[in-house]
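*Asks:* build me a model from this:
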Amino acid sequence: MPKSLSFRAGLGSVLFWSVISAAFIGPGTVTTCAMAGSGFGLRLLWALTFSTLGTILLQEAAARVTIASGLSLGELLTQTYGPRVRWLMTVLFGAVALGCAAYQAGNILGAVSGLALLTGVSSQVLTVGVGIVCVALLWQGSTRLIANFLGLIVFAMGLCFAYVAVSVSPNTTELTTALFMPALPDGSTVLVIGLIGTTIVPYNLFLGSGIGQGQSLTEMRFGIALAVLIGGFISMAILVSGMLVTGDFSFQTFEQTLSARLGSWAGALFGFGLFAAGFTSALTAPLAAAVTGRSLLGWSEQSGRYRATWLIVMAIGLTFGLLGVKPIPVIILAQAANGLLLPLVTVFLLLAVNNKTLLPAQYRNRPWQNVAMLLVVALTAFLGLRNVWLAIAAGQF
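*Replies:* Reported below is the predicted structural model:
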């Protein structure tokens, strides 16, 4: 294993792992981060610090499993536990697929909302159009070039948010405190879970473990760390930008705020960027559900169940769009659902990276890594259970 990287190798590794950042910077990130800034100022910024560091920790572990064993996370779990607890693999797949479906609803609604800001065309018409294009591309398997192109647009939108965030000129002391000091203002729990769930995306752990083959540990660690840090910075910039929005949050008010601050071009960039974020994620979420089923349950890509999985996830997102559901609540709930799923997936990853049978000693977790992963499980489980308790106490169930 090389001790250092050349500039070219390091840059290539960052670009390679930028797929993880592109996957979590979707409509959910824009919505959840902007609402957090609009409603609570800088006070929830710590959740993005936690989730960015947590993403690096968990993605590195998932990729390390593959580099060491040659197996994806799903394949390793199946090989280790599948023969004895096949039902548990099915439950885990169902939980991941449900999270993907929740994300897909937000993806479709976000993409359609972005197009609506640009064109003013009916949401139903746009939903049908987006759905047809996504299904056609998924059926043909020709998504990579389009996803990369739209990823660049999303990154350009991130630069726009960074510019706006700088123009907000937050107090340096407040900013530093908010980055590292946890706070839970009244009514913020769902948003905190959403901020974590939109960054540490459960299905990205299966995706990351599946693409890590062929890299050295040095390349993988450098690429994941820098790519995810860039994604986390964009999320933080969106949160700070959201502080400009006063009153009730909506995509329209956010677009108007950017237009007033930077000019009409910024509003148009936001609309296209929101569409790009949703459309890119609308291609990856259904595939991620199908890939998880393949690795956990042993499907082949040619099987009917594989194709049926991504079709069902796509259908759920289209149904929400055609029913005219308001996008903001659905997107927030999607992020919260993934935040609740995260502890389950993290527990399985923790078991995998401590497997003495399949992983050599140098690839297994060190004590500090186990403690850090347990912290992620504990905090996300606490927030999830606290939110359920508050909902029950308020009579929402």
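
*Asks:* going forward, measure contacts between C-alpha atoms and count neighbours the same way
*Replies:* Fine.

*Asks:* right, and Ala62 touches Val347 too?
*Replies:* No - judged on CA atoms under 8 Å, Ala62 makes no contact with Val347 at a distance of 12.0 Å.

*Asks:* please provide the structure for the following sequence as well, for comparison with the first:
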Amino acid sequence: MTSSERTRLGMSAVLSGERRGFGAKFLFVGPAVIASIAYVDPGNYATNIQAGAGYGYTLLWVVLMANLIAMLFQALSARLGIVTGKNLAEMSRDNFPRPVVWAMWAVSEVAAMATDLAEFLGGAIGLALLFNIPLIWGMAVTAIVTYGILIFERKGFRPMELIIGTMVAIISLCYLVEIFIAPVNWGSAAVGLVTPDLPDAAALTIAVGIIGATVMPHAVYLHSGLTQNRVVIRNDTDRRKVLRFSNIEVIAALAVAGMVNMAMVIMAASAFHQGHSDVAEIETAYHTLTPLLGSAAAAVFLVSLITSGVSSSVVGTMAGQMIMQGFLHFHVPIWLRRLITMLPAFAVVAIGFNATEALVMSQVVLSIALPVPMIALVIFTSRRDVMGDFTIGPAMRVLAILGATVVLGLNFVLLAQTFGVPIPFLVG
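*Replies:* Sure, this is the predicted structure:
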């Protein structure tokens, strides 16, 4: 019997009341942990370093806001999958007009490629710096390792959940170490966490990048699919139990991811803001960390970056596969999907484009693509003919609409800024 089969049997025993205890609930842990890796991917490193170095602790509130929005939408995504048995892409294909479906698929594919660009480049940059090898070789190693991990998906859902969960733990531990090494001004960090402020237009671009790096389109799609076929749900009582376990897992997993993101900004603010505020690239951050905080801090930074790049690249490929199959009902071999999503990253390096700048811009692209799955998710989870008794209530619907509105609003402001339209409330 495989680990996935044992887990499925254990969950069924918990739902039937045959198995109890705190440990039994850990059987339900998995989908949100996999989705959470999208919230600590290399795109976060790029935007968080820029935020901390350039603006100190000022933009911490953006990280907090983005994380709360992420919690809400990941919970809604899991809810859709648990209640309907279908993922968001499949629901969109079955319920929207064909032109809308094609448009959603196109936007989602662009988002998936932008996601993989950030993840793939991040892992490659970390390997190149750690082992002092050319970036292109770092990319090749990243490609081989991620494909090797993806093979475990054939063994069922549990091995992949355990592998990704271990990687999340490594990243979290690395940033716990960084926080102890860095000279943090905790008072200023607390103020930045609760005081909304966008000092200038450049801060807005970084803020949108933070949201694009935190609330991820592919993670919204993926979570609804990860809940499929995990456990046999016999009735609405079982469904309520699974939803309760899912909501607890979402809060816990994304709280950890949120704290890691805050730790990234805090580390960059404490290490770079005074005297090195121009640090905007991952490579520069690494080389600057060594004289400032020591070689141990720099090495821990790279270990976390490599782990983040490899794990999030695996999850990004899984999401891309699910998006294509859901929208088009078309299966692509995993090696081909991996090859397609790697090509933009190799193209960026081949033409000599700045890797960290590409990371940040990819997050802005993600933020602009994000309203597509967010709006679809709000529509489906609000429909009684889709969700039945599990339709979200008025309060949650208002919060979901508010979260989507915040993202849409920031995107419109960013587009206005890009095309030179004056933004009255921004200074400088």
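
*Asks:* so Ala62 and Val347 of the first structure - more neighbours on which side?
*Replies:* Counting neighbours by other CA atoms under 10 Å for Ala62 of the first structure and for Val347 shows that Ala62 has the greater number, 27 against 14.

*Asks:* return the residue of the second structure aligned against the more buried one.
*Replies:* Here Ala62 of the first structure is matched to Ser77 in the second structure, going by TM-score structural alignment.

*Asks:* check contacts around that match.
*Replies:* Listed by CA atoms under 8 Å, 6 or more residues apart in numbering, the contact set of Ser77 of the second structure reads 88, 220-221, 223-224, 377.

*Asks:* can I get these in a markdown table with distance to Trp186 of the second structure?
*Replies:* Shown next, in a markdown table, are the contacts of Ser77 of the second structure (distance: CA to CA, whole Å):
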| residue | distance to Trp186 of the second structure |
| --- | --- |
| Leu88 | 40 |
| Val220 | 33 |
| Tyr221 | 36 |
| His223 | 34 |
| Ser224 | 37 |
| Leu377 | 37 |
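
*Asks:* among these, which two are most distant?
*Replies:* Farthest pair in those (CA to CA) is His223 and Leu377. Separation: 11.7 Å.

*Asks:* the two: which has the busier surroundings?
*Replies:* Taking other CA under 10 Å, His223 of the second structure and Leu377 do not tie; His223 has more neighbours (28 against 25).

*Asks:* didn't that one look like it was pressed against Gln74?
*Replies:* Yes - counting by CA under 8 Å, Gln74 is a contact partner of His223 of the second structure at 6.6 Å.

*Asks:* give me the common contacts of the two.
*Replies:* Residues touching both His223 of the second structure and Gln74 (CA under 8 Å, 6+ apart): Ala32.

*Asks:* where do the helices sit along the stretch 51-200 of the second structure?
*Replies:* Secondary structure of the stretch 51-200 of the second structure by DSSP state H, counting those that start in this stretch: the helices cover 60-84, 88-95, 98-131, 135-150, 157-181, 186-194.

*Asks:* under the alignment, what does Leu383 of the first structure map to in the second structure?
*Replies:* Match for Leu383 of the first structure (TM-score structural alignment): Leu410.

*Asks:* and for Arg294 of the first structure?
*Replies:* Match for Arg294 of the first structure (TM-score structural alignment): Gln325.

*Asks:* just Gly26 of the first structure next, same as before
*Replies:* Counting by TM-score structural alignment, Gly26 of the first structure corresponds to Asp41 in the second structure.

*Asks:* do I have it right that that match meets Ser312?
*Replies:* Yes - between Asp41 of the second structure and Ser312 there is a contact under CA under 8 Å: 5.7 Å.

*Asks:* and for these two, which residues touch both?
*Replies:* Contact criterion CA under 8 Å, 6+ apart; residues bridging Asp41 of the second structure and Ser312 by contacting each: Glu119.

*Asks:* before we move on, back to that, contacts only, for the residue lying closest to the match of Gly26 of the first structure once chain neighbours are set aside.
*Replies:* Take Asp41 of the second structure and drop its neighbours on the chain: the residue closest to it by CA to CA, 6 or more residues apart in numbering is Ser308, 5.2 Å away. When contacts are counted by CA under 8 Å, 6+ apart, Ser308 of the second structure is found next to 37, 40-42, 119, 122-123, 167-168, 171.
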